[in-house]
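Enquirer: Structural data only, the sequence is not supplied:
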């Protein structure tokens, strides 16, 4: 839509944002500079441009000075641009004849110790904003029909609860799971944090509720073949991994709940070489099946394949609390078992600090080693394992002959998740998990509008967090 051929009359409003901007940037100098730019007929400063008083000033200036373009130099457009567009519209100006210049994040915050440089940069950004405003054309918003249906990719605990929440709101949901059964990693767990409830007591009612819902169409042993379209109108093709049959449907929104997998600690501490070296997830499986390891002495090693200088650089986040939980379960089942947890440092968050305290009370030993001096593992003639480690806190070397060695590797992204990211055209972060649009303001949105993420597809987290995020996404 072309603007009428009328002389440009631009108004510039520069915000102090209290001292966030004004404490560094010379705002009066920026206003004076802006007033001399081509086609600028009005320039002023405001203590808080987002305040009711300042918004009223913008409306008055638009009417009194007959402004046909407005530039606001303030904080972040992410939170405030909609407010200023509405203000322009209320004054009779097309909301798309508005330009936002961020001089807080781009100037005062990043150059807080360089006021002169910050001011000069603010002037340059305002000049560019005014130049861009001269090229703006009025736009007309249009409406398109939106499919009142949703796709949930992944049938783990977060995917199931996202589907249930959508279904309870009256929306048709298509739930696609690559495995033959719903449940994801929850099917492999024994007890859950933070209260030690059995996983089956959470899993069973969740699966039953999903299967009982008339609003949820379940595709097990299936995967997404293709996704095309845009927010409100996605065309989805699902293919059965058993029959090859394809099913096509349209949805308005997509929730990614593809989960994660435990990193396989190949060639670390004898894993894959010695039968009595297992992972925490494998230990959970044994406990769930009632196969209590007949061990008198157990060693657990943390940060296996995590917090590396290259490769998996991040903290697994839930590995420490899982190890503490399983160690306490083993102590509960066999009070005489001797357990050592070898770690670079134990990281528990929230209520999980209680497990750390309980572990000490249960006489579970903690030995801290340095990254450059990891434990050494070898097998003895009787098939037991000898673990040598130096406790950095005591400055003492330990040699532990154990019956079972349990490794704590982190959760990592899997190939199906990476394939889904390519198909959806959304980015993965440095840790290869799905990257949210904004960690603070849009923590469950992905870069493509209409697509959201929940559960461990977004990063390592426990069941309560995964379920909470599922409800947020839905």
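Expert: Looks like it came in fine. Note that this is a predicted model, so its numbers are computed, not measured. Numbering: from 1, shown residues only.

Enquirer: make it CA atoms for all contacts and neighbour counts henceforth
Expert: Will do.

Enquirer: so residue 387 touches residue 374, yeah?
Expert: No: counting by Cα atoms under 8 Å, residue 387 does not reach residue 374; the two are 10.3 Å apart.

Enquirer: Break down the stretch 251-400 of the chain into its strands, ranges please.
Expert: 253-256, 261-262, 277-279, 297-301, 338-343, 365-368, 376-379, 385-391, 396-402 (DSSP state E, counting those that start in this stretch).

Enquirer: Could you provide these in TSV, with additional columns for mean neighbour count and distance to residue 308?
Expert: Converted to TSV, the strands of the stretch 251-400 of the chain look like this (neighbours: other Cα atoms under 10 Å; distance: least, Cα to Cα, whole Å):
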stretch	mean neighbour count	distance to residue 308
strand 253-256	26	28
strand 261-262	18	16
strand 277-279	22	18
strand 297-301	22	15
strand 338-343	22	14
strand 365-368	18	17
strand 376-379	16	17
strand 385-391	20	19
strand 396-402	15	24
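
Enquirer: structure B:
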């Protein structure tokens, strides 16, 4: 946020909404209504004196109403812009023409009660919708007693409870009596995956953040007893399955059961939960605090915004995009990214944001750079011959660092190091107010070296370097210490040792800072060409995007033709025609004059550096090979993945045991025509979510349901069984899971202790699986096992 706020090429308009979008792609006129904040952003210094004098105290929405704030306040510490605003619903002057204490307190005259709502027109070439989503109202689920007990909190409320800047300063208390809970329960799928709430979809993120919050709670209070009640744990995506395993190893209890009711105990403020486990046993447990990771739903404003922008919503109220153009709305030039097009985890949202920005850049390539402003910095000061004056800034990073490392002790230690003239501790070093503090400290204390001890330089080093440049220092007179990833995170339960290590890391950084010198950055020419490795869907899409932006590129493919895994897809859950899209995509790639397609090619070596790479490739097959050197500025790896070929379940020994994409090929080509005597069995998580491959492959459950539905479409009497550990049909694919059940597909859960057994029989295979619901083996004679 701070980087966006600082950029001379980003105009941030807050407290506003779009009223109309007229014009055409490349030349839109966007009508924006900006509501008054009653504070002049240009004059407000963010000092907070106005809030100190304001007599009106109101619930704080940022802390989910678990704490109080003033009628004039700033939403949170890192807010951009860092300007205060007046809440017109509670301000005494705006409602009764009384008070104006804030006006008298403000030394810069920033308070302006004469501000009115204003409508402005902005001429833009493209529009990106990234309005996000909101949490479902927990009060609508009466059976969970959210309205009746303050100790039933939502996922967002618990996030604020555990935050260092939250209502309890990072201490985990229950709201009713501010006592530390001993037992906490998370109840998954609160408001989602149910027709009752009208949200039949899976919210995609709830399992992930529940596991995260449970781990964070344990880091705060290692003695907590935490239980997570769930239907399916949906930890799909890179790294999340490992996170799930870490939670189980930490002692968090996972119970597969959908909770129907939470009963408050009026005598103790505790909460009683009765639940049934898979074996049919009824259990009763008492918890001090219950967390409801609520369903995510679209903003109600989506309807008016879609009307204003001339785009469509899907059946759930999210912005509609295409399957093969997932960031494009029906109106050319208007793109959609993130949670406003459907629930999704943070990494997906970030990737989509980048993709939408690139899509807009493709459209606007003719005007690229015409409105760009370069940020100017003061002339760099020379301190080469002066006495060393080092400043050390130690970050709490909320509880990420401060919950483990004794930051105050570390700050005091830093003050004793040679050359250090000032040392401070900050709640969030990346916030705008701390950036101002660092800049002012550099100037006032005449610092000539700066050390920041906080999180990762991968994400934040450029931010701090920009700050010291604004104070007149060369950006290389900066050293960053990662006391989060390399200290507090890896030593979460060794607080004393972590503090000692943080001191060591800072001591080494200060020693290095004593020796660093200002460096000049030479300007070199770059090669404005790209190399894309892999000619599948991702590679071809990337190549077309670069070409549409005016950059030449090389697209190399190992096989003899483009298409990759998309060639193995014959139909989709959504009913789209992948073959038609593939052929159109290949045609566009082959006929674009800026794309050089090289098939039957492999990379031999890569040399050079960013902006100037030299890649040696070999082309041809067998003995007829040639070498070629390609010069380019960037590389995009898009070489895809391959289907795992198992050594179990009779695969490779029986013709009746095939992979899912082979089953799809046989169905699409007519090699397999389902009949009423057939049984088809699909076993999920083969070769994944185990010690060798400790991750979820994300697509397998949806692929199995897609094939199951296609079989049922051809012949409703064909028996289809899906054996699974967790069904991970996240997002809107949950609707297809329900459809499969409705159409008679049988789902049987197994676990790693009772994996299915497969033996060969005449005309097929025999699959034996223990059904955990009835605690008995089920034997299925299948014509096809996939």
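Expert: That came through fine. Just so it is clear, the structure is predicted and the values come from calculations on it, not from any experiment.

Enquirer: can I get the strands of the stretch 251-400 of the first structure in CSV with distance to residue 135 of the first structure?
Expert: Below are the strands of the stretch 251-400 of the first structure laid out as CSV (distance: least, Cα to Cα, whole Å):
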stretch, distance to residue 135 of the first structure
strand 253-256, 34
strand 261-262, 50
strand 277-279, 61
strand 297-301, 62
strand 338-343, 60
strand 365-368, 62
strand 376-379, 67
strand 385-391, 67
strand 396-402, 71
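
Enquirer: out of those, nearest to residue 463 of the first structure?
Expert: strand 261-262 (14.4 Å; Cα to Cα).

Enquirer: What range does the closest one cover in the second structure?
Expert: Alignment of strand 261-262 of the first structure against the second structure: residues 642-643, by TM-score structural alignment.

Enquirer: how far does that stretch sit from the chain's center?
Expert: 26 Å (Cα atoms, centre = their mean, to the nearest Å).

Enquirer: what residues does it touch?
Expert: residue 565 (Cα atoms under 8 Å, 6 or more residues apart in numbering).

Enquirer: one more time with 10 Å
Expert: 564-565, 659-661, 687, 697 (Cα atoms under 10 Å, 6 or more residues apart in numbering).

Enquirer: what range in the first structure does stretch 248-260 of the second structure sit on?
Expert: So stretch 248-260 of the second structure sits over no part of the first structure, by TM-score structural alignment.

Enquirer: What of stretch 591-599 of the second structure?
Expert: So stretch 591-599 of the second structure sits over residues 212-220 in the first structure, by TM-score structural alignment.

Enquirer: That stretch: which residues count as buried?
Expert: 213, 215-220 (16 or more other Cα atoms under 10 Å).

Enquirer: what do you get for stretch 282-300 of the first structure?
Expert: 282-288, 297-300.

Enquirer: circling back to that earlier point, now distance to residue 325 of the first structure too, for the buried residues of stretch 212-220 of the first structure, in TSV please.
Expert: Listed next are these as TSV, based on distance: Cα to Cα, whole Å:
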residue	distance to residue 325 of the first structure
213	34
215	37
216	35
217	36
218	33
219	34
220	31
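
Enquirer: Just these: which are in strands?
Expert: Judged by DSSP state E, strands contain the following of these: 216-219.

Enquirer: So residue 289 of the second structure sits against residue 271, correct?
Expert: Yes: contact criterion Cα atoms under 10 Å: residue 289 of the second structure and residue 271 qualify, at 7.1 Å.

Enquirer: The two: who's more crowded?
Expert: A side-by-side neighbour count of residue 289 of the second structure and residue 271, using other Cα atoms under 10 Å, places residue 289 first with 26 against 23.

Enquirer: Which residue is the nearest non-sequential neighbour of residue 286 of the first structure?
Expert: With sequence-adjacent residues excluded and distances taken as Cα to Cα, 6 or more residues apart in numbering, residue 286 of the first structure is closest to residue 292, at 6.5 Å.

Enquirer: what do you get for residue 378 of the first structure?
Expert: For residue 378 of the first structure, the spatially nearest residue (Cα to Cα, 6+ apart) is residue 386, at 5.2 Å.

Enquirer: wait, doesn't that neighbour sit right on residue 297?
Expert: No: in terms of Cα under 10 Å, residue 386 of the first structure does not count as a neighbour of residue 297; the distance is 11.0 Å.

Enquirer: so what's in contact with those two at the same time?
Expert: Common neighbours of residue 386 of the first structure and residue 297 (Cα under 10 Å, 6+ apart) are 400-403, 405.

Enquirer: will you turn these into CSV that also has distance to residue 37 of the first structure?
Expert: Below are these laid out as CSV (distance: Cα to Cα, whole Å):
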residue, distance to residue 37 of the first structure
400, 76
401, 79
402, 77
403, 79
405, 72
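
Enquirer: now, among those, which is nearest to residue 123 of the first structure?
Expert: residue 405 (62.8 Å).

Enquirer: counterpart of that closest one in the second structure?
Expert: By TM-score structural alignment, residue 405 of the first structure lines up with residue 785.

Enquirer: Can you get me a residue count around that match?
Expert: The burial count for residue 785 of the second structure: 28, using other Cα under 10 Å.

Enquirer: In contact with it, which residues?
Expert: 649-651, 654-660, 663, 679-683, 721-722, 758, 764-767.

Enquirer: same thing with residue 154 of the first structure?
Expert: 160, 163, 175-179, 182-184, 219-220, 222-223, 255-259, 417, 455, 457.

Enquirer: which of those count as buried?
Expert: By 16+ other Cα under 10 Å, the contacts of residue 154 of the first structure give 160, 163, 175-179, 182-184, 219-220, 222-223, 255-259, 417, 455, 457 as buried.
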